[in-house]
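Novice: This is the structure alone, sequence omitted:
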C-alpha cells in the first residue's frame, strides 16, 4: 500500500510515497527555508526515524546549523498495520489545527516550516532539549510551568474557536471543514466510548489479573449509559475546535517551556473532551507512581505534586477562560449589548458561573472515559505498561478503573476540582 498513489480530499496524489531515511534528504533540500535551517548539503545531515506513536512516521533531521522534525501520515494505522487503512488527510487537519493554535498561543506550539500536501508531510521546528511529558512523569520530574501553560493553551484555543469569540458564519465555516476528519473521530468514538464496554478484537488488558473487572465493565448497565451519554456529547456538541488528543504523550516539555504537538484528531466538539483528556493522563500517572516507587522514594511526594498540578490546571484554566469571556466575548453567542444594565451584567455573570460548573462536570466525565480506554482498550499508556511486575501494574490499573467508573457515573455530583482530588486519593487508599 505504501508504494501506491494515495489521494484524499486535501492531500496525496501521484507523488505520494512514504518517506525513508534515503528519500527525505532530497525532499528537504528542495525547500530553501528548510535547507537554510539545516545548513550545508544533505549528504552531511543526519536522519533518524523516531516515531513511537500509533499512526505516523516521524523523522528527526539534523544539519550543521540546526534541525527539523518531519511528520508524515501513512495510509494506515501504524500500530496495527496495512489491514487498518486510514486517510492521509489527517495531516491536513493537523496543519490547520496548528495554524489555529499558533494564532492565539504561538509560544506553546511548534513552528511550521512546510506543509507538503502531496506527501501529507509537515516539516516543523525540532524541539530540543524537550522530552515527551509522559516520559518525564514516569521519571518523577516536576515541571513548574506545566499547569499554567496547558491551562493557557486550553483556555485560549477553546475560547477563540467558539461562538463566544467568533461570528457564527466564521465558526460554521471552520466547523464544516474539520467535520470531514471523520475517520479519526471514528477511532475516538470506537476506542474511547464503545470498545472497552464490549467484546472487541483489539481490546487488551493485564490478564488474568483484570479479567474480572473488564467483565464487570461490560455488564455494568449504568456505566454503559453514562459512557454513551458522553459519546453523544462528543457526537453532537460542536462547542469549539479541539486538539482531540490532548494527553501527556502530545506535550513536550523542559523545566522552562511547554509545547503541544500532534493535533491530528482535531475537530469541533465538547470543550470538556480536551480538558478531560489532560486530567485523565495526570491521574493515570498518579496511580502508576506506586508501580515506579523504589526503596529510596515511595513517590508519595510526587503523587501530591501531580494532584496539585491537576487542581492548579483547572483553577487557572477557569480563571483565564472567564477573563477572555469578560474581555473578548465578541462572538454571536451572549451578545454583550443585551447585558449592559446592572441586572443584565449580574445575570450574565451568574450564567458564566453555571457554565463553568457544567464544564467541570463534563470534563470529569470525559476524564473517566479516557482513563478506562487506556487500560481496557487498544492503546495503553507507558506510565502503566512500563511497570514490569504484572501484579503491581494490575493493582495500579484497578485503582484507576475504580475512579474512572465513579467519574463517569457520578460526574454530576462532583462540584469542584478539590472534590475530584479527594475521590482520586480515596480510591487509591481504599485499594491499598
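Specialist: The structure has been received and is ready for your questions. Being a predicted model, the structure only gives us computed values, none of them experimental. Numbering: from 1, shown residues only.

Novice: For the rest of this, base every contact and every neighbour count on C-alpha atoms.
Specialist: OK.

Novice: In three-state terms, label the most centrally placed residue in the chain for me.
Specialist: What sits nearest the mean C-alpha location of the chain, by Cα atoms, centre = their mean, is residue 246, with 1.5 Å. Look at residue 246: counting by DSSP: H, G, I helix; E, B strand; the rest coil, its state is coil.

Novice: Contact partners for it?
Specialist: 263, 274, 275, 277, 278 (Cα atoms under 8 Å, 6 or more residues apart in numbering).

Novice: so which of those is the most crowded?
Specialist: Per-residue neighbour counts (other Cα atoms under 10 Å) across the contacts of residue 246 peak at residue 275, which has 30 neighbours.

Novice: In the stretch 201-350 of the chain, mark out all the strands, start to finish.
Specialist: 240-242, 251-253, 258-260, 267-269 (DSSP state E, counting those that start in this stretch).

Novice: put this beside the first:
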C-alpha cells in the first residue's frame, strides 16, 4: 500500500483548474478561458485550458489508480518525480519533450505545454497513419537521455545522487507486478478471454519460461544503469509527420537501459501483428530504425566520453550494446504477454472487432512473447528480430 502523502491535496475541478493557471499569470486576469478534462489514462486527471491566444495542460495525479479504484492507493509524489524527469531529460533533448511551465508538489500537478496539435501515436497507428520521423526521434531520445544519465557520462557521485533523487518504489512495484510477475501466474488481476485459457495455462506451467522471466525481472530490480522513462509505449508519445514529443514519465527511475528500448519496440510489434502486409512493412522499418538510430547516437556519445576509461577499451561498446539488445528483447516478450492477458491491455489488440481474428492475434502475441523471452540470447541483431516476427504474421 502506498504511503499516504495527500495532506493539503485537493482534486481540481474545471473551475479551480482555471483559477490555478490564472494565479500563475499564464493568462491575463480578464481573459476568457475554456477548460475540459481530457485524460484517458489510468492514474491522472488531465485538464486542457484554452483562450483565444494560448492553451496549457494541467496534469494532476490521483491518490489511487483509476483503473482499479480507491482500493489501490498510490503516492502523489509521482507527480513531482514526473516533472523532474521531464526537466532532466529535457536537458538533453528539449525538442522531444513538452515544456514544463510549473509544478506543484502539494497539489501533485504539473502545468505544461499543450500538445493538442499532435496525435497520440497509438491512436494514429490504429487509424492507419504513418509517422516517418517517429523512430528516428525516439532513437535519438533514448540514446541521448539514457547515455547522458549513465555512468558513462557522469561522475560516480553525481550519478548516485540522481539514483537517490529518482527513486520511485511505488510505481516500480506496479511494473514489477504487472509486467514481470502477475501474467506468469494465476492471479486475480489477470484479464483474458476464456478461449485463451489453454494457451495461458501452458504459459503458467512453463517453468523454463518463468525462469527466464525471473532473470529479466531481477535485472529490472537491480541494474541502475540510466534514468528511464519507465513507460515508453505508443500511448506516451505525441507525434505528427514532422514532430515527436514524449510524455508521461511518471514511472521514471534508474533501471536497465534495455527496458525503455524494449517497451517502445514491443508496442510497434503490436501493430506488426494487426496490420496488413503493406502497412506492416512500414512498421518493421520503424523497428529497425529505432535500434539503428539509438545505436548510432549512443555510439557517438560513447566515443566522446571522457568520464569512464573503459569506453576506450576495444570491444567494450559492442559488448554493452549487445547486453542492452538482449535486455530489450526480454522486455519485449514480457510486454507482449502482459498487454494480452494482464490487467492493462492495449487498444491495438482489444480493438479488433472480429472475435476470431482477435483471438488468433492474441494467441500469436503470447506465443511470440514466450519465444522471445526464451530465445533472447540467440537473437543478437535487429534483423534477426524482424525475421522472428515473420513466423507470426503469415
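Specialist: On my side now, so go ahead. All figures in this text were calculated on a predicted structure; none of them were measured in a lab.

Novice: Distance to residue 230 of structure 1 and mean neighbour count for the strands of the stretch 201-350 of structure 1 - can I get that in TSV?
Specialist: Converted to TSV, these look like this (distance: least, Cα to Cα, whole Å; neighbours: other Cα atoms under 10 Å):
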stretch	distance to residue 230 of structure 1	mean neighbour count
strand 240-242	15	25
strand 251-253	25	23
strand 258-260	25	25
strand 267-269	11	26
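
Novice: Can you say which of those strands is nearest to residue 16 of structure 1?
Specialist: strand 267-269 (24.8 Å; Cα to Cα).

Novice: And the closest one against structure 2, how far off on average?
Specialist: With mean Cα distance after the TM-score superposition for structure 1, strand 267-269 of structure 1 departs from structure 2 by a mean of 0.4 Å once superposed.

Novice: That strand corresponds to what range in structure 2?
Specialist: Mapping strand 267-269 of structure 1 onto structure 2 (TM-score structural alignment) gives residues 253-255.

Novice: just how off-centre is the matching stretch within its chain?
Specialist: 13 Å (Cα atoms, centre = their mean, to the nearest Å).

Novice: For that stretch, report the contacting residues that lie outside it.
Specialist: 163, 166-168, 172, 220-230.

Novice: helices or strands up against the longest helix along structure 1?
Specialist: Longest helix of structure 1, by residue count under DSSP state H: helix 342-376. Secondary-structure packing of helix 342-376 of structure 1 (3 or more Cα pairs under 8 Å, 6 or more residues apart in numbering; DSSP states H and E): helix 221-236, helix 271-292, helix 390-409.

Novice: May I see those helices arranged in JSON lines, with distance to residue 321 of structure 1 as well?
Specialist: Below are these laid out as JSON lines (distance: least, Cα to Cα, whole Å):
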{"stretch": "helix 221-236", "distance to residue 321 of structure 1": "21"}
{"stretch": "helix 271-292", "distance to residue 321 of structure 1": "11"}
{"stretch": "helix 390-409", "distance to residue 321 of structure 1": "23"}
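
Novice: Out of these, which one sits most buried?
Specialist: Compared across these, helix 271-292 shows the largest average neighbour count, a mean of 25 (mean count of other Cα atoms under 10 Å).

Novice: picking that back up, report the angle between the axes of the longest helix of structure 1 and helix 390-409?
Specialist: Angle of helix 342-376 of structure 1 versus helix 390-409, following axes from the mean of the first three to the mean of the last three Cα atoms, to 10 degrees, is 150 degrees.

Novice: ok, then the element right after helix 342-376 of structure 1?
Specialist: helix 382-385 (DSSP states H and E).

Novice: Now that next one: buried residues?
Specialist: 383, 384, 385 (16 or more other Cα atoms under 10 Å).

Novice: quick one: the helices in the stretch 1-150 of structure 2?
Specialist: Assigned by DSSP state H, counting those that start in this stretch, the stretch 1-150 of structure 2 shows helices spanning 14-23, 78-90, 121-126, 134-148.

Novice: Of all these, which one is nearest residue 4 of structure 2?
Specialist: helix 78-90 (12.4 Å).

Novice: Determine which residue in structure 1 is aligned with residue 165 of structure 2, please.
Specialist: Looks like residue 165 of structure 2 aligns to residue 177 there (TM-score structural alignment).

Novice: do the same with residue 343 of structure 2
Specialist: In structure 1, residue 343 of structure 2 lands on residue 378 (TM-score structural alignment).

Novice: try residue 85 of structure 2
Specialist: Match for residue 85 of structure 2 (TM-score structural alignment): residue 97.

Novice: Likewise for residue 44 of structure 2?
Specialist: So residue 44 of structure 2 corresponds to residue 56, using TM-score structural alignment.

Novice: and that match, what is it in contact with?
Specialist: When contacts are counted by Cα under 8 Å, 6+ apart, residue 56 of structure 1 touches 71, 72, 73, 74, 77, 78.

Novice: Out of those residues, which is nearest to residue 200 of structure 1?
Specialist: residue 77 (17.1 Å).

Novice: That closest one: neighbour count?
Specialist: Other residues close to residue 77 of structure 1 by other Cα under 10 Å number 18.

Novice: one step back: okay, the helices of the stretch 1-150 of structure 2 in JSON lines with distance to residue 287 of structure 2 and mean neighbour count next?
Specialist: Below are the helices of the stretch 1-150 of structure 2 laid out as JSON lines (distance: least, Cα to Cα, whole Å; neighbours: other Cα under 10 Å):
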{"stretch": "helix 14-23", "distance to residue 287 of structure 2": "39", "mean neighbour count": "16"}
{"stretch": "helix 78-90", "distance to residue 287 of structure 2": "22", "mean neighbour count": "22"}
{"stretch": "helix 121-126", "distance to residue 287 of structure 2": "14", "mean neighbour count": "19"}
{"stretch": "helix 134-148", "distance to residue 287 of structure 2": "7", "mean neighbour count": "24"}
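
Novice: Buried residues, the longest helix of structure 1. List them.
Specialist: 348, 357-376.

Novice: what do you get for stretch 45-63 of structure 2?
Specialist: Buried residues in stretch 45-63 of structure 2, counted by 16+ other Cα under 10 Å: 45-50, 55-63.

Novice: quick one, strands of the stretch 1-150 of structure 2?
Specialist: 34-37, 44-50, 55-61, 64-65, 69-73, 100-104, 109-113, 119-120.

Novice: Superposed on structure 1, what's the mean shift for the third one?
Specialist: For strand 55-61 of structure 2, the mean distance to aligned residues of structure 1 following superposition is 0.5 Å (mean Cα distance after the TM-score superposition for structure 1).
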